[in-house]
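Asker: just a sequence and a predicted model for now, questions to come.
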Amino acid sequence: SIVAFLGLKIGTQASTPVQIALGIVMGVGAVYIWVNGKAKKRLSMIEEQLPEAIELMVRSLRVGHPFSSAIQIVAKEVADPLGSEFGMIADESAYGREVSESLKDLAERMDMQDLRFLAVAVTIQQQSGGNLAEILDGLAKVVRARFRLFRRVKAITAEAKWSGNFLSAFPLLALVAIQVVKPDYFDKVKESPFFIYAALGVAFMLALNLIFMRIMTNIKV
């Protein structure tokens, strides 16, 4: 097939700089895609668990537990990944660090707006006083509302994302169809000295198309 031929030709006939550059791009790109996918999945799980964790803290505060104990309860009762993150906060608190500072660090590390809201709420309560349980109860409702809105936006943009993925995959599907229907279609251009560079250029443009499609359909809530 044309794909196998292209891979063989690049691996055997392309200049060494092209081979090195392509190898670096493929290696770094594969690692980036894998790590980015894992990170997005982890953040998505934390966003989904956060309202439950805040409500658990509210119940703990209302029965008389101090906030540090509420953090420990969340660490024990909530599953990973959020449970382990709150476990780290509980450990830092046990060694004397302010819980609000640990929450700020967690919010910045996760780059999550809802965690920033939680850190700000705790900081304000520590500085000016007030009923923390009531503050967190209101925050839990806000976080749940934002999460429902996020789900709704995700459903609305699903069609646009599917269209973007289809348009990105269409050239590859067309290439496969051509190879099945007429395997010798590219025989005349395979021997051209510009074939490898043209194929790499097309692959680069397809990758850019996929990236921009994802940016356009990634609506922040």
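Answerer: Yes, it's here. Numbers count the residues shown, from 1 in each chain.
Asker: please make it C-alpha for all contacts and neighbour counts, starting now.
Answerer: Fine.
Asker: can you tell me how far the residue of the chain positioned farthest from its centre is from residue 210?
Answerer: Distance from the C-alpha centroid of the chain peaks at residue 188, with 43.2 Å (C-alpha atoms, centre = their mean). When C-alpha to C-alpha, to the nearest Å is applied, the distance between residue 188 and residue 210 equals 29 Å.
Asker: same check on residue 195?
Answerer: If you go by C-alpha to C-alpha, the gap between residue 195 and residue 210 works out to 23 Å.
Asker: so these two - more neighbours on which side?
Answerer: Neighbours per residue, other C-alpha atoms under 10 Å: of residue 195 and residue 210, the larger number sits with residue 210, 18 against 15.
Asker: helix/strand/coil for that one?
Answerer: Secondary structure of residue 210, reduced to three states by DSSP: H, G, I helix; E, B strand; the rest coil: helix.
Asker: alongside the first one, take a look at this:
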Amino acid sequence: MRRLVLAAGLTGWLGALLGLGLAAPASASVTDLVAPASGAHDWMLLAGTGILGLGAIATAVLLVPRRATTLTVEDRISAYSTASAVGAEGGPATGRAHAAAAGLLRRNPKLEDRITRRLKAAGSELQSTEWLLINAGSVVAALALGLLVGRGAVAPVLLFVVAGAVLPTALMRMRAGRRGKAFQAALPETLQLMASALSAGLSLAQAVDTIVREGPEPIASEFQRVLMENRIGISLEDAFDGVAQRFESRDFAWVVMAIRIQRQVGGNLSELLTTVAETMREREYLRRQVHALAAEGRYSAYVLVGLPVGFFLFQCFAQRDYIATMWTDPIGIVVLLGAAVWLMVGTFWMRRMVRVEV
């Protein structure tokens, strides 16, 4: 929770500096920045000062040492509960925030399951409640920046709020995607190593332990989770199936199915894994070849999507009076919303065109 307070403090300082910079003219000196603003920029200076105060408070919370207290036996035991641990770490305010997030997740178990699955797929150590609080903080920070940049206009505020709501999930998806690609690329060699361990006379659990000690990431950490689940009573097949679901890997799901069939009807598991590894290696080679052939269309899509967004942001800072018509005039607002909708449609269409399943 101290990391959340630190993020709030940094957001406050940056927001205050941005507000002061936007409130002052481009030719203002340092003395002009400190002096009170006038006219239409007065509320900007007040908003920047308020956020500056929030940043100072958050920084003070981090820097002021805590008073040493003597814990009783009951306090030491209750520290292992979720509510007490949160309250002791972050104070009453953060404790209430965690309690509210936990209550929301209890009322929506499907949401909690989806968030937990995404966090595990991304290899994150965050809890579901912490993830919800980070999303809420991102929306609040985006709202503050939208008010500072847009100077009260509705359209920039909405754009910043939407970006703040989407950004954490997008970053988490990107991290999970990179981790999934690394898992898929290392899977053939992992299966070959497992087959070699089985040929040497080791059991399947011992072969998995060999992968944990010698395998690459993220397979080593995921197989370590498999061993931990197996030690508490979950079968290896079910634990492997959980890995396939977290990474949404059809290849590894087929491996789990092959292991289940071998356990039921018998056979040489080492030869089976060797054959599956060779097939996956050929599919991975074909997948990389198709990925290289589609690179031109993929990067063209990146340019076509990023160019209007980048040009719009450039105009917001370079020629603000010229572009301000887009959110001050009703026709401009309609044009801006229509452009955003069609940009999303085009992004989805180009993504489907350059994405080839192998």
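Answerer: That came through, no problem. Since the model is a prediction, treat every value here as computed from it, not as a measurement.
Asker: now what about the TM-score between them?
Answerer: Comparing the two superposed chains by TM-score structural alignment, normalised by the length of structure 1, the resulting TM-score equals 0.83, with 212 aligned residues with a C-alpha RMSD of 2.9 Å.
Asker: aligned against structure 1, show me the partner of residue 267 of structure 2.
Answerer: Following TM-score structural alignment, the counterpart assigned to residue 267 of structure 2 within structure 1 is residue 130.
Asker: what helix or strand does its match sit in?
Answerer: Secondary structure here is read from DSSP states H and E; on that basis residue 130 of structure 1 sits in neither a helix nor a strand.
Asker: neighbours of it, just the number please.
Answerer: Applying other C-alpha under 10 Å, we find 11 residues neighbouring residue 130 of structure 1.
Asker: returning to what we had before: ok, so what distance separates the residue farthest from the centre of structure 1 from residue 26 of structure 1?
Answerer: Per C-alpha to C-alpha, residue 188 of structure 1 is found 28 Å from residue 26 of structure 1.
Asker: do residue 89 of structure 1 as well
Answerer: Going from residue 89 of structure 1 to residue 26 of structure 1 by C-alpha to C-alpha gives 38 Å.
Asker: okay, the two: which has more neighbours?
Answerer: Set residue 89 of structure 1 next to residue 26 and count neighbours by other C-alpha under 10 Å: residue 89 wins out with 25 against 12.
Asker: what lines up against that one once you look at structure 2?
Answerer: Superposed on structure 2 with TM-score structural alignment, residue 89 of structure 1 falls opposite residue 226.
Asker: show me the residues around that match that make contact.
Answerer: Counting by C-alpha atoms under 8 Å, 6 or more residues apart in numbering, residue 226 of structure 2 makes contact with 236, 239, 240, 243.
Asker: same check on residue 193 of structure 2?
Answerer: When contacts are counted by C-alpha under 8 Å, 6+ apart, residue 193 of structure 2 is found next to residue 211.
Asker: before we move on, what about residue 281 of structure 2?
Answerer: In this structure, residue 281 of structure 2 makes contact with residue 188, judged by C-alpha under 8 Å, 6+ apart.
Asker: quick one: the helix or strand hosting it to structure 1 mean distance?
Answerer: When elements are defined using DSSP H and E, residue 281 of structure 2 is found to belong to helix 269-293. Taken over the aligned residues, the distance from helix 269-293 of structure 2 to structure 1 averages 0.5 Å (mean C-alpha distance after the TM-score superposition for structure 1).
Asker: now that helix: buried residues?
Answerer: Residues of helix 269-293 of structure 2 classed as buried: 269, 270, 272, 273, 274, 276, 277, 280, 281, 284, 291 (neighbour count, 16 or more other C-alpha atoms under 10 Å).
Asker: can you find the partner of the last one in structure 1?
Answerer: What it means is residue 291 of structure 2. Residue 291 of structure 2 maps onto residue 154 in structure 1, with residues paired by TM-score structural alignment.
Asker: its match and residue 99 of structure 1, how far apart?
Answerer: Distance of residue 154 of structure 1 to residue 99 of structure 1, given as C-alpha to C-alpha: 33 Å.
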